[in-house]
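> Prediction below, plus the sequence it came from.
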Amino acid sequence: MIDKTICFTGHRPNKLGGYDENNPIAKYVKEQLNAEILNAILYGGYTRFIAGGALGVDTWAAEEVLYFRDEVGLDITLELFAPFEGQEVKWFEESKKRYFSIMERCNKVVNVCEPGYAAWKMIVRDKAMVDESGLVMAVWNGDLGRSGTGHTVEYAKKMKRDMIIIDPRFYNATITLG
């Protein structure tokens, strides 16, 4: 089952143009997620998806998977691996509503750690997702500093997982053919 499972990792909105999702970086990332998820389903045979439930990429990826499952009718599943129950407590109300909507529509919800905030629980959650996946889809700007996404990418490399990297720095790149 692991070989046909994809997990997502990626930056929070503050590293993707801000919390207004109409910005060009967020639009680019969502378009790339849509295309890569569809390709993985149609050409890679992936059927199980795992999202971490955080703001930004986790939310956008989960919504794309739910779109393909619920609106397009593809036979796929979405699991939410939350670091702990209540991760959304300090979020804005709109973000909470979105999170709960995703949770309600998931095929499975896993709280990886006991309730209560601790930064290390995000790392435990990320490792659990990678351990369950054959492919990691990362929206990552290449930063290996204190980025949770960077740590997850490094762990996925160590575990020899296949990866698709969507680099948000290329949001305004153009390619000329011919």
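Now that the structure is in, tell me what you want to look at. Residues are numbered from 1 along each chain as shown.

> contacts, neighbours, all on C-alpha from now
Noted.

> longest helix anywhere in this structure?
Secondary structure of the chain per DSSP state H: the longest helix is helix 24-44.

> How far does stretch 154-168 stretch from one end to the other?
18 Å (CA to CA, to the nearest Å).

> which residues are in contact with the lengthiest strand in the chain?
Ranked by number of residues, the top strand in the chain under DSSP state E is strand 77-84. Outside of strand 77-84, the residues within contact range by CA atoms under 8 Å, 6 or more residues apart in numbering are 47-54, 62, 65-66, 69, 103, 106-117, 121-122, 124-125, 129.

> dropping in the other structure now:
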Amino acid sequence: MKVLAVSGYKAHELGIFDPKHQGVTYIKKALEQKFRSYINEGLEWVIISGQLGVEIWAAEVILMLKKEFPEVKLSVLTPFLQQEDRWKEETKEHYRSILQQADYVDSITKRPYDNPAQLRMKNEFIIQKSDAILLLIDEDKVGSPHYYLEPAKKKAETKDYPIYTITPEDLDILIQEVEMERQDNWPNE
């Protein structure tokens, strides 16, 4: 796998409204573990659409890992021009800094938002351009990642297209591991 699409829930779908929320730390740690493994297997590109939440956190992790693995590249393929127009100013600034650091940035429909079909086109285009997808997803919780899951499953029916996931169970295990590690590092009284 050379090109990996990454998506998942928007921050508000996870009940996360503060970038310092503890959940973000665990999600980024889970993403980092996956990315390190994929990089060791030859990953060259990570593609996101720039959606707030898991995709932006994935971009932050990739940009951090580029210091160690400069060969890994980040592509941001937005569904339409100026997707950040209605975001808070602080969020826009952070998003724009990610775009500036990305290796490739483009908009799929080359025009501002005018209909929901642009979002479907974005999902299908990114699936088409990638060799696999990583989704932070809960099969029981409908939301953003499910719009990628359907075209990914469709592609997987006819081509070798792995669908990797990070589930709530995976995050629970990670949290337990981190907590155990912390306890092991506590000074003995």
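Good, I have the coordinates. In this text, all values refer to a predicted model and were calculated from it rather than measured experimentally.

> For structure 1, which segments count as helices?
Applying DSSP H to structure 1 gives helices spanning 24-44, 57-66, 93-105, 120-131, 148-158.

> Tell me which of those helices sits nearest to Asn172 of structure 1.
Closest approach to Asn172 of structure 1 among the helices of structure 1 (CA to CA): helix 24-44, 7.9 Å.

> just to revisit the earlier point, buried subset of the contacts of strand 77-84 of structure 1 as a ChimeraX selection?
Provided next is the ChimeraX selection string for whichever of the contacts of strand 77-84 of structure 1 are buried by 16 or more other CA atoms under 10 Å:
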select :47,48,49,50,51,52,53,54,62,65,66,69,103,106,109,111,112,113,121,122,125,129
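
> Which of the contacts of strand 77-84 of structure 1 fall within strands?
48-51, 108-113.

> Map Lys15 of structure 1 across to structure 2 for me.
For Lys15 of structure 1, the aligned position in structure 2 is Glu13, judged by TM-score structural alignment.

> Go through stretch 27-42 of structure 1 and flag the buried ones.
Per 16+ other CA under 10 Å, stretch 27-42 of structure 1 contains these buried residues: 27-30, 32-34, 36-38, 40-41.

> Could you dump those into TSV and include distance to Leu144 of structure 1?
Supplementary listing: these in TSV, determined by distance: CA to CA, whole Å:
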residue	distance to Leu144 of structure 1
Lys27	24
Tyr28	22
Val29	20
Lys30	23
Gln32	22
Leu33	22
Asn34	25
Glu36	23
Ile37	25
Leu38	28
Ala40	26
Ile41	29
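
> Going by distance to Thr174 of structure 1, which of these wins?
Nearest member of the buried residues of stretch 27-42 of structure 1 to Thr174 of structure 1, counting by CA to CA, is Tyr28, at 12.0 Å.

> how near is the equivalent of that closest one over in structure 2 to Gln176 of structure 2?
Mapped onto structure 2 by TM-score structural alignment, Tyr28 of structure 1 lines up with Tyr26. As judged by CA to CA, Tyr26 of structure 2 and Gln176 of structure 2 stand 11 Å apart.

> same question, Glu13 of structure 2
To Gln176 of structure 2, Glu13 of structure 2 is 23 Å away according to CA to CA.

> cool, and His146 of structure 2?
Distance from His146 of structure 2 to Gln176 of structure 2, by CA to CA: 27 Å.

> what about these two, which has more around it?
His146 (19 against 12; other CA atoms under 10 Å).

> Return the residue of structure 1 aligned against the more buried one.
Using TM-score structural alignment, His146 of structure 2 pairs with Gly150 in structure 1.

> ok, and the closest non-adjacent residue to its match?
With sequence-adjacent residues excluded and distances taken as CA to CA, 6 or more residues apart in numbering, Gly150 of structure 1 is closest to Leu144, at 4.9 Å.

> okay, now the one you found: neighbour count?
By other CA under 10 Å, neighbour count at Leu144 of structure 1 equals 14.

> Test my guess that it contacts Tyr155.
No - Leu144 of structure 1 is not in contact with Tyr155 according to CA atoms under 8 Å; the separation is 11.6 Å.
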